[in-house]
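Chemist: Take this sequence and fold it.
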Amino acid sequence: MTSEQGAPAGTLDGTRDGAAFPGEALVPDPAAMRRVCGHFATGVTVVTALAEGRWIGATVNSFTSVSLDPPWVLFCLRHDSRLLTAIRAGGRFAVSILAAGQGGVAMDFAAEGLPAFDGLDCLTGATGAPILRGSVGYLECRLAEEYAGGDHRIVVGAVTALGVLDDDAAGRRGPLTFYRGRLARLDKECER
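Modeler: You can find the predicted model right below:
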């Protein structure tokens, strides 16, 4: 079945960002990929590690859980990331799940070359990596696996410790989110 324009039924117009659909190979450009995936809201984390006696960290929104038993998580980093180099060298890292009021922290850790830890209140975890106070929760991990993923590496961590830093505050503030290229907060929960 096809639409009036000859497109397969159920499609918009038979195209997807310039490529015919279905059947024609689709290789979207990076800007189109970013635009479409930007409509998927994600949480925001800061992943940290200890490298040569110094803390290093980066804002990461590709974080997700992989498995509950065993407890594994994953995130993606660019091939040339200094944080990736530090995680490989030390084999350990921490993930701080940012709260809605930590947009400035997320921006600081997203910027190249800024001393993001200056004036920041941190706890030192068993991994030696900093855990950001004020975050909703944290996970400490051992590097379990690493895979190629296009222009990024997929980093899988085995969780060795975790916790919610302040359950009451986390419930009131909620998590920091990233949606359509901007940091945001959840306004309210959806009704069932």
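Chemist: rest of the way, CA atoms for contacts and neighbours
Modeler: Fine.
Chemist: what separates the residue nearest the centre of the chain from A41, distance-wise?
Modeler: Central residue of the chain (Cα atoms, centre = their mean): N61, 2.0 Å from the mean position. For N61, the distance to A41 equals 9 Å [Cα to Cα, to the nearest Å].
Chemist: now swap in T124 and tell me
Modeler: 30 Å.
Chemist: Between those two, which has more neighbouring residues?
Modeler: Neighbours per residue (other Cα atoms under 10 Å) separate T124 from A41, with A41 holding more: 16 against 12.
Chemist: how close does the nearest residue to that one once chain neighbours are set aside get to T42?
Modeler: Excluding the flanking residues, the one nearest A41 by Cα to Cα, 6 or more residues apart in numbering is Y179, at 4.7 Å. Y179 is 7 Å from T42, where distance means Cα to Cα.
Chemist: To compare against the first, here's the next sequence to fold:
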Amino acid sequence: MTALAPGAAEVPGAVGGQELRQLMRRWATGAAVVTGGSPAEPVGCTVNALTSVSLDPPLLLISLASSSNTLAGVLRHGSFAVNVLAWRQRWLASRFAAVGDRFAGVDYRLVHGVPVLTGTVAAAVCRVVRTVTVADHVLVLGSPHWSRRAEDAAPVVLLDGEYGTAGPGRA
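Modeler: This is a model prediction of the structure:
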């Protein structure tokens, strides 16, 4: 049997959304922007729900809110890009999480018809191969058909609502 910390109490019942949010704030994660849509109407949003699923075949997974304009653009065009933000781009995590014209003043180029942010630590363009609706989100599995990475850029790390960075020689 494991002892509880002093002052802690076991409370039966379900964990609510805000409690889960607070719990997950303690999980260090990278910050990425998923982009998609058309060249005339690019869409994008900040995500931290990004993971590799398989190496054979290569598959990535992103999770987007069912009501997301980004999800609608990704599904309409059948492809998306994952843009892993560099430390110097940490402001883009807030920009792509806010309401408004997220692409205003943001440098990007089209790769296979998908907007890819410039200056990122890494990026991949994926073809949608499957979607799974779970609660209020849609899990999107993508097969990468283009990628690149920068050797000299430090990535953004998010912990407890604060931006940091990680890499060789950093604590």
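Chemist: sorry, back to before: residues that sit against both of N61 and A41 of structure 1, list them.
Modeler: Common contacts of N61 of structure 1 and A41 (Cα atoms under 8 Å, 6 or more residues apart in numbering): F178.
Chemist: Confirm V157 of structure 2 sits in a strand?
Modeler: Yes. According to DSSP: H, G, I helix; E, B strand; the rest coil, V157 of structure 2 belongs to a strand.
Chemist: What separation is there between the residue mapped onto it from structure 1 and L186 of structure 1?
Modeler: Here V157 of structure 2 is matched to T177 in structure 1, going by TM-score structural alignment. As judged by Cα to Cα, T177 of structure 1 and L186 of structure 1 stand 7 Å apart.
Chemist: Run a quick neighbour tally on the residue mapped onto Y138 of structure 1 from structure 2.
Modeler: Correspondence of Y138 of structure 1 to structure 2, assessed by TM-score structural alignment: A123. Residues lying near A123 of structure 2 (other Cα under 10 Å) number 24.
Chemist: same thing with the one 3 residues further on?
Modeler: Applying the criterion other Cα under 10 Å, we find 23 residues in the vicinity of C126 of structure 2.
Chemist: Relative to L159 of structure 2, how far out is it?
Modeler: Taken as Cα to Cα, the span from C126 of structure 2 to L159 of structure 2 is 27 Å.
Chemist: What count of nearby residues applies to the match of V157 of structure 2?
Modeler: Around T177 of structure 1 there are 20 residues (other Cα under 10 Å).
Chemist: Assign a three-state SS to the aligned partner of L92 of structure 2 in structure 1, would you?
Modeler: Using TM-score structural alignment, the equivalent of L92 of structure 2 in structure 1 is V105. Using three-state DSSP, the structure places V105 of structure 1 in helix.
Chemist: nearest residue to V105 of structure 1 other than its sequence neighbours?
Modeler: A116 (7.6 Å).
Chemist: counterpart of the one you found in structure 2?
Modeler: Using TM-score structural alignment, A116 of structure 1 lines up with R102 in structure 2.
Chemist: and its match, what helix or strand is that in?
Modeler: Under the criterion DSSP states H and E, no helix or strand holds R102 of structure 2.
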